[in-house]
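give me coordinates for this.
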Amino acid sequence: MSQDEKPGWFGRLFGRKGMPAAEESPVPPPDSPASASEGQPDFATGADDVSHVPLPPSEPAPEEAGKNAVPDEIEGADLQPIEGDTERPPAGTAGDAPARGAEPADTTSRAFEPEPAEPEPAEPRSAAPEPAEPTPSALEPGTSAPDPDIQPVDTAAALATDAAKDFDLADAPGKRGWWGRLTAGMKRTSTSLSDRVTGLFTKRKLDATTLEDLEDALIQADFGVETATRVSEAVGKGRYEKGISPDEVREILAAEVERALDPVAEPLRIETARKPFVILTVGVNGAGKTTTIGKLALKLKAEGRSVMLAAGDTFRAAAVEQLKVWGERTGTPVVTRAQGADAAGLAFDALQEARRQGTDVLLIDTAGRLQNKAGLMAELEKIVRVMRKLDAEAPHATLLVLDATVGQNALSQVELFSQAAPVSGLVMTKLDGTARGGILVALAAKFGLPVHFIGVGEGVEDLEPFAARDFARAIAGLEKA
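Have a look, this model is predicted:
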């Protein structure tokens, strides 16, 4: 190839890097027959694109080794030997390409060496191979290689673990008392209110605008319009154009909340004359009914009562398994049926069994249902109707379990569930998961239903009987009176 015929990028790229000298083939002299094929395509010379094994010296090469040689002004013009490069020896060594004809060795012109049949192993500079999959012996102690045949763990196992963890929490040393857990659980709501109150009543005289802002803050915390108005009026009474400290406002807030909640703070009373005393739990999906039943069973057992559980949530397998775990931990029998069984029939059978065994309290779980689904609410009515064939007054208590994080939607739940079942009391859970814990005050103002228990965590000890004064001071961010 003449120097006027510049090779393309591919030729220049491969012309810069030679292969190990041991695998090079001799370059035929200029008068060799192989030089006559220069510039012709492979199919014209009979060259094989697959095999690149050099021919013996006795046979003429099918094509000139210098066919892809890079012109002198390009090859090596600006290249310097790389320090530590073992792939290409420096110029003048035994690894240089053979001379062209009788010309002396020249580092500025090098023929393109043909590819060897079996390439040398990659040098240290080449990319490292991908690591092999770890074998069981190479894994950390206590672990094993993943098995593609293993299916994901059922949700029931995770729930069972949570239930077991609850019992561990109850016995953990150094646990805070109920007041400490209550204030910690109500921290979101109390902090939100305290920040608003401090911003409103610091270095500012009391006027109509300030009271309106306070009322807005209480409404946003789900206290309801009625309670918010009453609190703002109590704060402003006799204090217009006067200064008032944030602590004074919080004291007034706590007093008004206690006044609103005191009439509904009633403990759950178990009538010993009714045996079994039937407690039906209802609520929407995820409100915490099954967990609440397990915690109530533990409390009742601690009082010396015999308890039986009925896994009436037959649509969710995990609920049945979760209740079984609570039964095992508390030593409480659990009545179950196959998944998808009729919930009303299960309640009927459980009531019969509790009567036969002389059980003090029967706790019946039910499937979560949205309050706006007429078909599901009708099924709840059926459960009550079927139980009353055995006991005309059953259930003796119907607890509506409410999730505090749903906010104003709790008002709708109380209204519609009360139409399908004889709701006798409320259990408010997850007060630790919201900054709008005032919904309990709004419920008390609108419905006046007894509030038996509140929950501020997942542990057994985090569900306790409701006390109006403690709740009011905790929500206002005050110390216990």
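
please count neighbours and contacts with C-alpha atoms only from this point.
Fine.

how many residues are close by the closest residue to residue 252 other than its chain neighbours?
Residue nearest to residue 252 in three dimensions, not counting chain neighbours: residue 235, with 6.6 Å by CA to CA, 6 or more residues apart in numbering. Neighbour count of residue 235, defined by other CA atoms under 10 Å: 21.

give the contact list for residue 235.
Shown in contact with residue 235 (CA atoms under 8 Å, 6 or more residues apart in numbering): 211, 249, 252.

repeat for residue 476
For residue 476, the contacting residues are 190, 193-194, 250-251, 253-254, by CA under 8 Å, 6+ apart.

let's see this one next to it:
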Amino acid sequence: MFSLFKKKITDQTAAQTGLDAAATPERARASWMARLGQGLRRTGQSISTVFTGTKIDDGLYEELETALLMADAGVQATEYLLTDLKKRVKDTGTTDPSAVKALLAASIALLLKPLEKTLTIGAHKPTIIMVAGVNGAGKTTSIGKLTRHLSDSGASVLLAAADTFRAAAREQLAIWATRNTVEIVSQEGGDPASVSFDAVTAGRARGKDVVLVDTAGRLPTQLHLMEELRKIKRVLQKAEPTGPHEVLLVIDGNTGQNALAQVKAFDEVLGLTGLIVTKLDGTAKGGVLAAIALWGQSRAAAGAATVPVYFIGVGEAVDDLETFNAQEFADALLG
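A predicted model of the protein is given here:
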């Protein structure tokens, strides 16, 4: 089975860079952490300024509440974090406001921890991954970046251009296929479900490890279009009774609480198994992950599985999509 926690670095690449092969992933992760910290700077600054005072009082907690709400953590997640933070302050006897920031980072990391999960493939061949998202969320670009992750992990990938709704989507996916040197199944003006079925059949015949299905961008309010996504999923199940093995939703971190509404709507229609959160750079709404995590808690309490965040993105470069780590995110958020 393939695990996507870290990209594989070949001995040849390590030799070319003059780095020890074992050290290269750590350096790559450090570089990613720097980009993540920069990407979350706007969200983090609005929260960190709360801790520049001289005492811990109701005023500090009120300012923090406002900052978390402005970061789109949502009312429930904000209340959850404040309650947990006050308990940590009391239990540790903390009196310095600057030290409270570290306690908040620990609280955020604990809340986000259930969102951590490694995307693994190999239990099924091919592993069928269906990807959905609204237009503008960065869905097709994320598929291209995910293809690179999969390929770097040693998996062979076949792309399915089932986003026939948007004129340029097929061409955009074809560019990513060329860039990543992978095969693509595409039909000009074809039916999305038919393209999906053909891709699974081709993936099985060609011995591919993964079939990545790019579906059309949809708004949750477009009920007839959401029904088409249901159809694609049904057809994938006909092509492979155990599939799709992953149903991922790409959400734009800039949209804040609207992103949570999208998660709920798509989950109801498709039964999501994971998320990719994009465009966290330049947004002041990075707190939405706290709202998603709290929703996941209520979902788990009802007996359903938490929908994890497999990847987050902070830019347009192919390596600006990385695995989600709760502690890293909390540390980057609060500097």
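
TM value for the aligned chains?
Put the two chains on top of each other and the TM-score (TM-score structural alignment, normalised by the length of structure 2) is 0.84; 300 aligned residues with a CA RMSD of 2.3 Å.

re the thing from before, in JSON lines, list the contacts of residue 235 of structure 1 along with neighbour count.
Formatted as JSON lines, the contacts of residue 235 of structure 1 follow (neighbours: other CA atoms under 10 Å):
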{"residue": "211", "neighbour count": "22"}
{"residue": "249", "neighbour count": "22"}
{"residue": "252", "neighbour count": "17"}
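
look up how far residue 25 of structure 2 lies from the aligned partner of residue 353 of structure 1 in structure 2.
Aligned counterpart of residue 353 of structure 1 in structure 2: residue 202 (TM-score structural alignment). The gap separating residue 202 of structure 2 from residue 25 of structure 2 is 34 Å, by CA to CA, to the nearest Å.

what about these two, which has more around it?
For residue 202 of structure 2 and residue 25, the more surrounded residue by other CA under 10 Å is residue 202, and the numbers stand at 18 against 15.

go through the helix or strand that contains the more buried one and flag the buried ones.
Per DSSP states H and E: residue 202 of structure 2 is located in helix 192-205. By neighbour count with 16 or more other CA atoms under 10 Å, helix 192-205 of structure 2 contains the buried residues 192-193, 195-204.

try stretch 278-293 of structure 1
Buried residues in stretch 278-293 of structure 1, counted by 16+ other CA under 10 Å: 278-284, 287-293.

over to stretch 260-268 of structure 1?
260-262, 264-266, 268.

same thing with stretch 150-165 of structure 2?
In stretch 150-165 of structure 2, counting by 16+ other CA under 10 Å, buried: 150-153, 155-165.

what stretch of structure 1 does it fall on?
With TM-score structural alignment applied, stretch 150-165 of structure 2 matches the range 300-315 in structure 1.

same deal with stretch 252-265 of structure 2?
Counting by TM-score structural alignment, stretch 252-265 of structure 2 corresponds to 403-416 in structure 1.

likewise stretch 277-289 of structure 2?
With TM-score structural alignment as the criterion, stretch 277-289 of structure 2 aligns to 428-440.

end to end, how far does that stretch reach?
8 Å.

hmm, who's touching stretch 306-318 of structure 2?
Taking CA under 8 Å, 6+ apart as the rule, stretch 306-318 of structure 2 contacts 35-36, 39, 114-119, 144-145, 148, 272-281, 296-297, 299-300, 320-324.

show me the contacts for residue 216 of structure 2.
So, once contact is read as CA under 8 Å, 6+ apart, residue 216 of structure 2 ends up touching 132-135, 162-166.

same thing but 10 Å
If you count contacts by CA atoms under 10 Å, 6 or more residues apart in numbering, residue 216 of structure 2 has them with 131-135, 139-140, 161-166, 169, 192, 225-226, 228-229.

dump the buried residues of stretch 278-293 of structure 1 to CSV, plus secondary structure and distance to residue 170 of structure 1.
Below are those laid out as CSV (DSSP: H, G, I helix; E, B strand; the rest coil; distance: CA to CA, whole Å):
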residue, secondary structure, distance to residue 170 of structure 1
278, strand, 26
279, strand, 24
280, strand, 25
281, strand, 23
282, strand, 26
283, coil, 26
284, coil, 27
287, coil, 22
288, coil, 18
289, helix, 19
290, helix, 18
291, helix, 14
292, helix, 15
293, helix, 16
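
closest one to residue 390 of structure 1 out of the contacts of residue 235 of structure 1, please.
Distance to residue 390 of structure 1 across these (CA to CA) is lowest for residue 252, with 50.4 Å.

thought that closest one was touching residue 244?
No: counting by CA atoms under 10 Å, residue 252 of structure 1 stays clear of residue 244, with 11.1 Å between them.

now for residue 254 of structure 2, how many residues are close by?
21.

strands of the stretch 151-300 of structure 2, start to end?
157-162, 183-185, 210-215, 246-252, 274-278 (DSSP state E, counting those that start in this stretch).
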